[in-house]
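Peer 1: got a structure for you, letters missing:
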């Protein structure tokens, strides 16, 4: 009877009006699960297996983990012992539909009561929390424009108010009127050290006296004071909780340069809605790599690039083609613009330069004389971290290009490593399902972050260094936010349907972006713990790298589909249908390379629905058969990207 009832509902949903089809179709999954479990619980093993095999395919993409867990069920004992079966039978599945769709559903079930309608109605009553809302009162989320966009594939599914709390993607903290039960976070910038502030102000005053700004432009001191006033103090972390070494002359030079760049950079401040200021991208492509490159990293001063390889070594390049010289080099050694770092015994999966910033070249250097610029500027990166399949992390000197320290604690391959924004501390993650926080001065980890159910594949720091983000692969697929002072998780974000491959926190400290191997990018609000929006455009193979503009208004991404894409990160609005349709139809597709800008991959037979581009994409830059391993916004809001040519 359950098979007949489900078939009845399925056929009716497929024939229903387009404006109701999407929301009524969301009812099929919970009805499928509970029909299947009812057959198994009532000891119909053959019918149970046939039912599961017949209808499982339509849910594979969105619920593949649950499908995998349920497929072994065929007897009542299995239903009692399977954790996913118990989860569904012990909790109500939440679903929201509009009043008109709800009325149409009830009328249909009552009209076909003896043909299976009563069975469906019984399942809804016992296992589904069906909330019906007025389309107008519910706002833009269920407007006709949003429904039409969903029909073209531009949808945020599953909905954030759908599913079993704590299990289905996006189901945490969904009640907009609920009291704030989440822990309050200190998201403001880290307060500047008092002595450092005085030294920076003195340097800025000296620079203003020597180089007064043109009329109409702020002095550097005014820019500095304005920046300090804009930083809220009520939710800022305490410097006493996270001790850092005393500031040096290098720190003063870096802060002075940040103030100069904050005044002079190309700013991206206005809301773009998918159309806005053009972003320039410089692409660095590696040739003849034979697919041996695992990771690429740029230094903060934009003078060095490093790659980690499957052959266990690291190669560092000078981007301005100047020789990289070590005081340990013999006098007979020929200077070279690249250096090879050898020490790991397994493939290198992650790299991270110590913090640095680009300083303007002196007159002497501009004329082409002087020593190696990348090693004489007061802000050049001094260290490089690397992690490997050999379970170790290594710290390298970029003055001597030698290995300084080997950090051992992970018991499996280490997938990623990141310096904190202020240096001194770093965090690593690995296949042992943990992330660890370290100090460069100690060989033992300071914090151990445990909670994920699978490999921790990506990590990132909050700009104030008070929090760390970790992202896990299948079957966990969650992002966790950790307080580094207490070592405990303060936020859990679930919503990805693919393995999370990259994560990046906005410079303003309020948003975090995460991406997966299905080509989707999700934006999360840290204060509320809510999903802001979901962006689509990359083809299959995944998004490998993310970075934010300095003003936190634009996000740039790169991945396996051989494109660099620029995104509007403002909260979604109901845009006009023509723009969305143009993007969804692949209106930005490029002609060259392995993928067009509209999201098409090298597979020309891929269906149009798999290459949908959401309207919040501002621009896309296709490469020529070069997957993009790294994208990075400079302090002047230009984008550096890098990849390997794979013909």
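Peer 2: Thanks, I have the structure now. No experiment lies behind these values; they were computed from the predicted model shown.
Peer 1: Only C-alpha atoms from now on, for both contacts and neighbour counts.
Peer 2: Fine.
Peer 1: what comes up buried for stretch 335-348?
Peer 2: Of the residues in stretch 335-348, 338, 339, 341, 344, 346, 347, 348 count as buried by neighbour count, 16 or more other C-alpha atoms under 10 Å.
Peer 1: Mind putting these into a markdown table with distance to residue 416?
Peer 2: Listed next are the buried residues of stretch 335-348 as a markdown table, based on distance: C-alpha to C-alpha, whole Å:
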| residue | distance to residue 416 |
| --- | --- |
| 338 | 23 |
| 339 | 22 |
| 341 | 18 |
| 344 | 15 |
| 346 | 14 |
| 347 | 12 |
| 348 | 9 |
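Peer 1: As CSV, those residues with secondary structure and distance to residue 382 would be great.
Peer 2: Conversion of the buried residues of stretch 335-348 to CSV gives the following (DSSP: H, G, I helix; E, B strand; the rest coil; distance: C-alpha to C-alpha, whole Å):
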residue, secondary structure, distance to residue 382
338, strand, 16
339, strand, 15
341, strand, 15
344, coil, 20
346, coil, 24
347, coil, 23
348, strand, 20
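Peer 1: Pull the most distant pair out of those.
Peer 2: 338 and 346 (21.2 Å; C-alpha to C-alpha).
Peer 1: Pretty sure residue 39 sits in a helix.
Peer 2: Yes: secondary structure of residue 39 (DSSP: H, G, I helix; E, B strand; the rest coil): part of a helix.
Peer 1: ok, structure two:
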């Protein structure tokens, strides 16, 4: 169209609006006769869509109802389209809806925005399905945005302004959509929204009835750990994270110590060899003559030389191996907060644990020791093992924590050989302890008695954990408090208040004095053991935060919630940096972090185990094998080659790296590893089922690996029903 045609369009608009004076003034200024307006239609037939867009846009004259009407037309057009196209075309509705709403709010048209939201909110929520809690959250947040001032600072608005919504669509459906937007009257507002905020991923696949989908998008997105239609997750997972281990961690310190210790051995061996040769050619030859000197030299130098060569070669090989391992070490990160150095005695103890560690794999399975709690009357809720496996802490529904000394229990069992079963609850101590102080202010050594009861909580205890140096113990309870305990004294030190509802889980950091807690108030909190107020509040989950685990470098914590999502949080900023929303309608019941900090595993209430790669936020594999909830998970120490899981089905199962060989082991059929991402997109290994250990009649409440890779488990003995026993006897 030339300049004359544009002048005619403006004159037509002025004539339609009845601005006769403006029409005459413009006609005179442009030198355009008014009679030419009547002949506009037949000359602009090829630009009909563009003209109608412009005329419609100008005639709206800022009418806030125009975007609402345009969205109504888009919905009607999509609903009336053929079934084979409707599914793909429907994918644009949700992003167009939210950006149209925000555009109306930015123009201070709150009435039109509210009308649009009330009319289509239920449809948008129902299209996402019950598993997409993030869309429900966005719709709820949209309702709270009613003024331009709120948009300037709102988190969701900032995310939507910078992110382009990805929509997968066939090329044919994309052409149909563009044709309608080009020719349909009044569709300019929708065209602007789509061009600014939607990124199309086109495919040459021809639409068919087998690929019909609704506004929720493709169902295959659930497999990669990131809902592609969830812009919140997509933007969150683009955040850079530093998943390397800390500089100066105990594994690196051990390698450095071995490297330094081998260097003096090699130099000493060389000095001894040189001294032996010098002595052989010295004074003995001058005092006793040439013959005796030669014999003495042969007798003295030859044995020392052989021994020194062997020592020197051994030291050189060890030093070379340590140096190679040190050079191959991945990148390390600096601590974000002060990390107190380990005591020398503790460092040497950990060095000995690493020295004595057994490397486990699919072909070299660990030994397993299972602790059974009898006479617990179904009141056991949680257990935790100390790092050296000397103590076992257990929480109960009667608000008590019981600290067991494994060595004392073993010696007591030996002394009572005539008893066929040991009652680990020690009911005979109830009457003596009933008169004790509620807070046990008197110091009681945990080594003087096999069981010490800790009182302080006023509701069921749901989680216990030991600090990294075993000097402190932490617990979370239904009374909403987190408590600190001194195990060697058997008394409480502090009660941390802040959560409004029960505390479901607590976890001590691998380094330093921080701890994390997860609560039913939808938050996780970071605490310092020397303060009574939380240093960080992690808020973002839409339901109870059930589980919390620390990353090995202490920069991040992972949380799992009843909203069917797993999040990774930056401790320093309190921001969510990873969002894995692939659990769908499953609830997380257990979680573990890999020793290298690259993976997080999560067990669910329906028996599956999901493993995610934290770098890409993609799911590595899904493991099936348990019948019932998976109550506990643990990675093996060192390389983390094995995952141990304990479930309500009274089994402890081992899962091995799929790349490792399983020959020679009693491996189970590898039918439960379901890779959910294309090969080569992640360096994280998948896992296969290796072996299952069955308990007598105890659900595995907890499993963990010691520093030396001994697998520990614990659970309460449960009497089966009379019907079950009769069926078992008949068999």
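Peer 2: That came through, no problem. Computed from a prediction, not measured in an experiment: that's the story for all the values here.
Peer 1: Overlay them and tell me the TM-score.
Peer 2: The TM-score (TM-score structural alignment, normalised by the length of the first structure) is 0.60; 523 aligned residues with a C-alpha RMSD of 6.0 Å.
Peer 1: just the strands in the stretch 201-350 of the first structure please.
Peer 2: Counting by DSSP state E, counting those that start in this stretch, the stretch 201-350 of the first structure has strands at residues 281-286, 293-298, 304-309, 313-318, 338-342, 348-353.
Peer 1: How far does the last one sit from its chain's centre?
Peer 2: Mean-position distance between strand 348-353 of the first structure and its chain equals 18 Å (C-alpha atoms, centre = their mean, to the nearest Å).
Peer 1: Sort out which residues of the helix or strand following that strand are buried, please.
Peer 2: Per DSSP states H and E, strand 348-353 of the first structure leads on to helix 363-366 as the next helix or strand towards the C-terminus. Residues of helix 363-366 of the first structure include none that count as buried (16+ other C-alpha under 10 Å).
Peer 1: In the second structure, what range does helix 363-366 of the first structure match?
Peer 2: Residues of the second structure matching helix 363-366 of the first structure by TM-score structural alignment do not exist; the stretch lands nowhere.
Peer 1: Tell me which other helices or strands the helix or strand encompassing residue 23 of the first structure touches.
Peer 2: With elements delineated by DSSP H and E, residue 23 of the first structure resides in helix 18-25, which encompasses its position. Contact analysis of helix 18-25 of the first structure by 3 or more C-alpha pairs under 8 Å, 6 or more residues apart in numbering; DSSP states H and E lists helix 2-15, strand 93-98, helix 99-111, helix 144-151 as its packing neighbours.
Peer 1: Output those in CSV, with distance to residue 122 of the first structure appended to each entry.
Peer 2: Supplementary listing: those in CSV, determined by distance: least, C-alpha to C-alpha, whole Å:
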stretch, distance to residue 122 of the first structure
helix 2-15, 11
strand 93-98, 14
helix 99-111, 10
helix 144-151, 28
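Peer 1: which of the ones you listed sits most buried?
Peer 2: Mean neighbour count, computed with mean count of other C-alpha atoms under 10 Å, is highest for strand 93-98 among these, reaching a mean of 20.
Peer 1: what's the angle between it and helix 18-25?
Peer 2: Between the direction of strand 93-98 of the first structure and that of helix 18-25, the angle (axes from the mean of the first three to the mean of the last three C-alpha atoms, to 10 degrees) works out to 170 degrees.
Peer 1: Now for the closest residue to residue 22 of the second structure other than its chain neighbours: which residues touch it?
Peer 2: Beyond its immediate neighbours in the sequence, the residue positioned closest to residue 22 of the second structure (C-alpha to C-alpha, 6 or more residues apart in numbering) is residue 14, lying 7.1 Å away. Each residue near residue 14 of the second structure by C-alpha atoms under 8 Å, 6 or more residues apart in numbering is listed here: 20, 22, 23.
Peer 1: on that earlier part again, got the angle between the helix holding residue 23 of the first structure and helix 99-111?
Peer 2: For helix 18-25 of the first structure against helix 99-111, the angle by the same axes, to 10 degrees is 70 degrees.
Peer 1: what sits up against helix 18-25 of the first structure?
Peer 2: Outside of helix 18-25 of the first structure, the residues within contact range by C-alpha under 8 Å, 6+ apart are 13, 14, 96, 97, 101, 144, 147, 148, 150, 151.
Peer 1: what about the residue nearest to residue 22 of the second structure, distance to residue 271 of the second structure?
Peer 2: 105 Å (C-alpha to C-alpha, to the nearest Å).
Peer 1: try residue 450 of the second structure
Peer 2: Distance check for residue 450 of the second structure against residue 271 of the second structure: by C-alpha to C-alpha, it reads 54 Å.
Peer 1: show me the contacts for the counterpart of residue 644 of the second structure in the first structure.
Peer 2: Alignment of residue 644 of the second structure against the first structure is given by TM-score structural alignment, with residue 556 as its counterpart. Taking C-alpha under 8 Å, 6+ apart as the definition of contact, the neighbours of residue 556 of the first structure are 546, 547, 548, 549, 564, 565, 566, 567, 631, 632.
Peer 1: do residue 673 of the second structure as well
Peer 2: 621, 622, 623, 624, 686, 687, 688, 689.
Peer 1: buried stuff in the strand or helix carrying residue 579 of the first structure?
Peer 2: Assigned by DSSP H and E, residue 579 of the first structure belongs to helix 577-584. When neighbours are counted by 16+ other C-alpha under 10 Å, the buried residues of helix 577-584 of the first structure are found to be 580, 581, 583, 584.
Peer 1: Thank you, goodbye.
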